[in-house]
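1. Take a look and give me a structure for this.
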Amino acid sequence: MIRTGRADLAFDGIRTEFGLRSSFPAAVLAEAEAAVSRSAGDRPDLTSIPLVTIDPPGAKDLDQALCLEKTASGFVVHYAIADLGLFVTPGGALDLEVRQRGQTIYLPDGNVPLHPTVLSEGAASLLPGVVRPAVLWTFTCSADGVPTSVEVRRALVRSQAQFDYESVQKTFDAGNPHPSVAALAEFGPLRRALARKRGAVELQLPEQEIESNGEGWKLVTRPRADVDAWNAEISLMTGMAAASLMLEARVGILRTLPDPDASAVSALRKSAAALKVPWPADVSPGAFLAGLDASTPEAMALFTDATRLLRGAGYSAFNGSVPEVTTHAGVAAPYTHVTAPLRRLVDRFATEVCLAVSGGQELPAWLAEALPQLPSLMGASDSLASKVERASLDLVEAWVLAGRVGQEFDAVVLRSGDHEAEIFIANPPILAKCAGKRLPEAERLRVRLTEADPATRQVRFERA
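-> Here you go, the predicted model:
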């Protein structure tokens, strides 16, 4: 556990180290305040659609609201996305500021928002019980979950309720889900089956989270509930539909990831053979990984090895000619980001492309000029967010283990190298380095803590 005072000081240190600014310049705040009262214009009133949101507990920056309908021939999915395009003036002080930020950065004691909270947690957020401007995606889908028609338009919407993943999962487990999401239990698995058929790659590694316990901070791992996976499929479907619109119009920005090269797949097959995990020759890497029991040490080791399949992610902007790489290997389809504009810069621009294309309009000059800048802006922002997340986890790991040097723990070897191995300790949940040459992957072993230094954020073990 970390005492609150020390934790706050330490996370402030991370903010300083990475140049994170929670506050906004006066001109940006003034522009955001003025935008709150901006007219939504002439758009259809679709507040009768019984939308609901599903987010982490206590979230206020609500990007998406959802309503699924089961029909005689399949499904209708309504997916409302916060309309940041209404509030951000191209080239204005707010626009320039959020381009520098790129995305919301999350730390254990509070986030560093992309937009001023008067927008991200207020006027633009799809909070329950209030009318909000939104970009509404409507999918008519067949009985097997495949979209047969897609519509995207600006509208007025109203969320009926705000839920969190755990509470929604409990309603499904009890057999009484909210009517707006009841069809997720059928539609979600259909979409996941389609993803496996496409060859999508999903790595079910343990996810470390930092959680407050009232007095300080602790590390936890939170298993992914069915609702998490089903809800994610709606976002993925929307991103795939947006990418299809862009590719057909030959303009937009894609989230891309090259297909894994043969050597990476071969190395993963060798690891599977060494761990005595059967992998038929005609089964794709994605299908093979999807069939593993994530709770076993062999699966954990193979998921870690499989990270080499997902290297080279980036953004490809285009206007007039389609880029060489148009797909995302993890999704196994063309894909783009459009569902989190409150928290990620690129989504606002990608959404504006989709609205223009679907409306048969030319891209406005400001949007065409911005597209080529987005890959570098988002690349830098993604890198920063990843470093901040890792620094926060490293710090809490070191604090949790401080004073326990010399103690022994049960661990699983995830990946082995010439001089050290990556290990996972379940209690407390720690991903760390362990000294040792070529430790057998997936082996369960006892390790001894040799270093836990909050000042350097270093945690190291050796084989006991």
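
2. going forward, measure contacts and count neighbours with C-alpha atoms only.
-> Noted.

3. Leu302 versus the closest residue to Gln103 other than its chain neighbours, what's the distance?
-> Excluding the flanking residues, the one nearest Gln103 by Cα to Cα, 6 or more residues apart in numbering is Arg344, at 4.3 Å. Using Cα to Cα, to the nearest Å, one gets 31 Å for the distance from Arg344 to Leu302.

4. Check Arg153 too.
-> Applying Cα to Cα to Arg153 and Leu302 gives a distance of 43 Å.

5. what does Gly41 give?
-> 52 Å.

6. So those two - more neighbours on which side?
-> Taking neighbours as other Cα atoms under 10 Å, Gly41 and Leu302 compare with Leu302 leading, 26 against 11.

7. how far does the helix or strand that contains the more buried one sit from the chain's center?
-> Following DSSP states H and E, one finds Leu302 within helix 297-305. The chain centroid and the centroid of helix 297-305 are separated by 21 Å, computed with Cα atoms, centre = their mean, to the nearest Å.

8. do stretch 36-44 as well
-> 29 Å.

9. ditto for stretch 285-298
-> For stretch 285-298, the distance to the chain centre is 21 Å (Cα atoms, centre = their mean).

10. And it, what's buried?
-> Of all the residues in stretch 285-298, those buried under the rule 16 or more other Cα atoms under 10 Å are 285-290, 292, 294, 297-298.

11. Tell me which residues are up against the helix holding Leu302.
-> Helix 297-305 is contacted from outside by 203-205, 268, 271-272, 275, 277, 289, 292-294, 412-415, 441-444, using Cα atoms under 8 Å, 6 or more residues apart in numbering.

12. Among those residues, which ones are in strands?
-> Here DSSP state E is the test, and the contacts of helix 297-305 give 412-415, 444 as lying in strands.

13. Please, where are all the strands along the stretch 251-400 of the chain?
-> 251-256, 314-319 (DSSP state E, counting those that start in this stretch).

14. how close does Val396 sit to Gln407?
-> Applying Cα to Cα to Val396 and Gln407 gives a distance of 18 Å.

15. Looking at those two, which is more packed in?
-> In this view Val396 and Gln407 are compared by other Cα under 10 Å, and Val396 has more residues nearby, 25 against 13.

16. one more, for comparison:
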Amino acid sequence: MIRTGRAELDFQGIRTEFGLPQEFPAAALAEAERAVSRTPGDREDATDIPLVTIDPPGAKDLDQALCVLRTPTGFRVHYAIADLGVFVSPGGPIDTEVRRRGQTLYLPDGNVPLHPTVLSEGAASLLPTVVRPAVLWTFECAPDSEPTSVRVRRALVRSQAQFDYESVQASFDAGTPHPSVEALAEFGQLRRERAQERGAVELQLPEQEIAPNGNGQWKLLIRPRVQVDQWNAEISLLTGMSAAKIMLDARVGILRTLPDADAEAVDALRRSAHSLGVQWPNGASPGRMLAGLDPSRPESLALFVDATRLLRGAGYTAFAGSLPEVTTHAGLAAPYTHVTAPLRRLVDRFATEVCLAVTAGEEVPEWLRTALPLLPSLMGTSDTLASKVERACLDQVEAWVLVDRVGEDFDAVVLRAGESEADVFVAEPPVMGKCQGSELPEGERIRARLVEADPENRRVAFKRIP
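-> Now for the predicted structure:
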């Protein structure tokens, strides 16, 4: 039994601490209700494309639907994205409120949505079997998966089915994938190979997940890394990179940027790899070296944490007329922008509108040009808040789960070490915390005693057992 002094283990304290909005303003709700009945206007009828969605179980805010097909010349990828432009009027009550929110925040006991749910989980969501307005991207790709042509336009689409990652993975494992995604495995793997060739960096760190334990309390899990998740992500990345190219060619838009790591950071990673006994193949980029590691090995976990130094300084860069100094995202080793999650992230709607205007040969509207310079600050503030809320929820559940286990000993892996304290990862339950002690080499397995689990302050601490 978890003793917390609280009748219910909810996250209202975190919502209050960070000032998370509880409701939408009445004007925004009223506009959303009116927008539901708004006609999508003249657009292409693409309801014959057999699109499907792949999302976490129970998801209702469905941003993307896809169909990946083999062709005589390679692959054809259709990617439909929820079209908020139909429902949100520039400068209106919804637009004003979503600029304040920035993105959907996910807490274990309920989301803080970016848009009113009548839109994000209803009229704008790409739910199965119903016709929805969408922005439809179509990629014709060579046999190596590189795009040879890109088309983007407004369309009407109809998803055939809603899947989750685990069920789609199971269908591939059984050799019976849905026809709309049967080519996803081959295409996704090819895209991952292209990413390694570019020098993209992927950190395969354990991803903690909070879930109900069935008794009104919470448990911690490690989210499984299924291949379908990775393949599906490659479709989103392809779309974001293609959108970035459209913007750069037109010299107007907004990018998700990350400066290249400096030589000192790469040299430090090389020294860490050497000290951990990890071989760095001659001529291999940091990304290719990291991609070759077994994520279950303790030295790999430590090196992934150490490699975060390569991915510092991410931000959003708006531009018009002249190109910005930094145009690429070092983690992807390519220019990139967000366009594939407009129900859940503010910037995607604006970036999408730029791409639609440019590819249609139209001027970027003045309201959009005026908004672009404001987005980096809005999204930066929102990203910071989302990161803090996510960390606070994890810290809270870690303390709840361990509060009755103070004094017990655990197996742990040292991730990042200081002079008298280190960050450690405990596999069962999956917890990341501070561990006191000297001589804590990174990548080493140790025994650690839980010395503190404080739900009030959301703190967990261990001490190394000599």
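
17. Out of the buried residues of stretch 285-298 of the first structure, flag the one nearest to Met378 of the first structure.
-> Gly286 (26.6 Å; Cα to Cα).

18. how far away is the residue nearest to Pro133 of the second structure when sequence neighbours are not counted from Leu375 of the second structure?
-> Leaving aside its chain neighbours, Pro133 of the second structure sits nearest to Leu156 (4.7 Å; criterion: Cα to Cα, 6+ apart). As for Leu156 of the second structure, its distance to Leu375 of the second structure is 28 Å (criterion: Cα to Cα).

19. just Pro365 of the second structure next, same as before
-> 16 Å.

20. repeat for Gly188 of the second structure
-> 31 Å.

21. biggest strand in the first structure by residues?
-> Assignment by DSSP E; longest strand in the first structure turns out to be strand 147-164.

22. what comes into contact with the helix or strand just after that strand?
-> For strand 147-164 of the first structure, the following helix or strand on the C-terminal side (DSSP H and E) is helix 165-174. Residues from elsewhere that reach helix 165-174 of the first structure (Cα under 8 Å, 6+ apart): 54-57, 177-178, 182, 185, 225-228.

23. Show the buried residues in those residues.
-> 54-55, 177, 182, 226-228.

24. Show me those residues that map onto helices.
-> 226-228 (DSSP state H).

25. Could you point out which of those is nearest to Met1 of the first structure?
-> Asp228 (27.7 Å).

26. if you skip the residues just before and after it, what's nearest to the closest one?
-> Tyr165 (6.5 Å).

27. Count the residues that sit near the one you found.
-> Neighbours of Tyr165 of the first structure using other Cα under 10 Å come to 18.

28. And Arg191 of the first structure, how far from His78 of the first structure?
-> 15 Å.

29. go on, Ala249 of the first structure?
-> 23 Å.

30. neighbour count winner among those two?
-> Neighbour totals were compared for Ala249 of the first structure and His78, and His78 leads with 23 against 18 (other Cα under 10 Å).

31. Now do the contacts for that one.
-> Counting by Cα under 8 Å, 6+ apart, His78 of the first structure touches 51, 66-68, 136-139.

32. rerun at 7 Å
-> His78 of the first structure makes contact with 66-68, 136-139 under the criterion Cα atoms under 7 Å, 6 or more residues apart in numbering.

33. ok, those residues vs Leu84 of the first structure, which is closest?
-> Distances from Leu84 of the first structure to those, taken by Cα to Cα, are shortest for Leu136, at 12.7 Å.

34. And for that closest one, the neighbour number?
-> 23.

35. secondary structure element for the residue nearest the centre of the second structure?
-> Closest residue to the average C-alpha location of the second structure: Ala233 at 8.8 Å, with Cα atoms, centre = their mean. Assigned by DSSP H and E, Ala233 of the second structure falls within helix 227-250.

36. other SSEs contacting that helix?
-> helix 165-173, helix 184-198, helix 346-359 (3 or more Cα pairs under 7 Å, 6 or more residues apart in numbering; DSSP states H and E).

37. buried sites along the first one?
-> Right, helix 165-173 of the second structure. Quick answer for helix 165-173 of the second structure (16+ other Cα under 10 Å): 165-166, 168-169, 172.

38. go on, the longest one?
-> Of all the residues in helix 184-198 of the second structure, those buried under the rule 16+ other Cα under 10 Å are 184-193, 195-196, 198.

39. I'd like to know which of these is nearest to Ser438 of the second structure.
-> Among those, Gln196 lies closest to Ser438 of the second structure (Cα to Cα), at 37.4 Å.

40. Which residue, other than its chain neighbours, is closest to that closest one?
-> Arg288 (5.6 Å).

41. Against Glu193 of the second structure, how distant is that neighbour?
-> From Arg288 of the second structure to Glu193 of the second structure the distance is 10 Å (Cα to Cα).

42. ok, now Arg43 of the second structure?
-> Relative to Glu193 of the second structure, and taking Cα to Cα, Arg43 of the second structure is found at 36 Å.

43. what's the answer for Arg223 of the second structure, then?
-> Going from Arg223 of the second structure to Glu193 of the second structure by Cα to Cα gives 24 Å.

44. now Ser37 of the second structure
-> Distance from Ser37 of the second structure to Glu193 of the second structure, by Cα to Cα: 45 Å.

45. residue ranges of the helices in the first structure, please?
-> Going by DSSP H, the first structure shows helices at 4-17, 26-36, 93-101, 117-118, 165-174, 184-198, 226-249, 262-274, 285-290, 297-305, 345-358, 365-370, 374-401.

46. returning to that earlier point: just send the strands of the stretch 251-400 of the first structure back as TSV, with distance to Arg448 of the first structure and mean neighbour count too.
-> TSV is the format used below for the strands of the stretch 251-400 of the first structure (distance: least, Cα to Cα, whole Å; neighbours: other Cα atoms under 10 Å):
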stretch	distance to Arg448 of the first structure	mean neighbour count
strand 251-256	41	26
strand 314-319	39	19
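
47. Dump the ones you listed into JSON lines; add distance to Glu352 of the first structure as well.
-> What follows is these, written out as JSON lines (distance: least, Cα to Cα, whole Å):
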{"stretch": "strand 251-256", "distance to Glu352 of the first structure": "9"}
{"stretch": "strand 314-319", "distance to Glu352 of the first structure": "14"}
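
48. so which of the ones you listed gets nearest Arg3 of the first structure?
-> Closest approach to Arg3 of the first structure among those is made by strand 314-319 (38.6 Å; Cα to Cα).

49. Much appreciated, bye for now.
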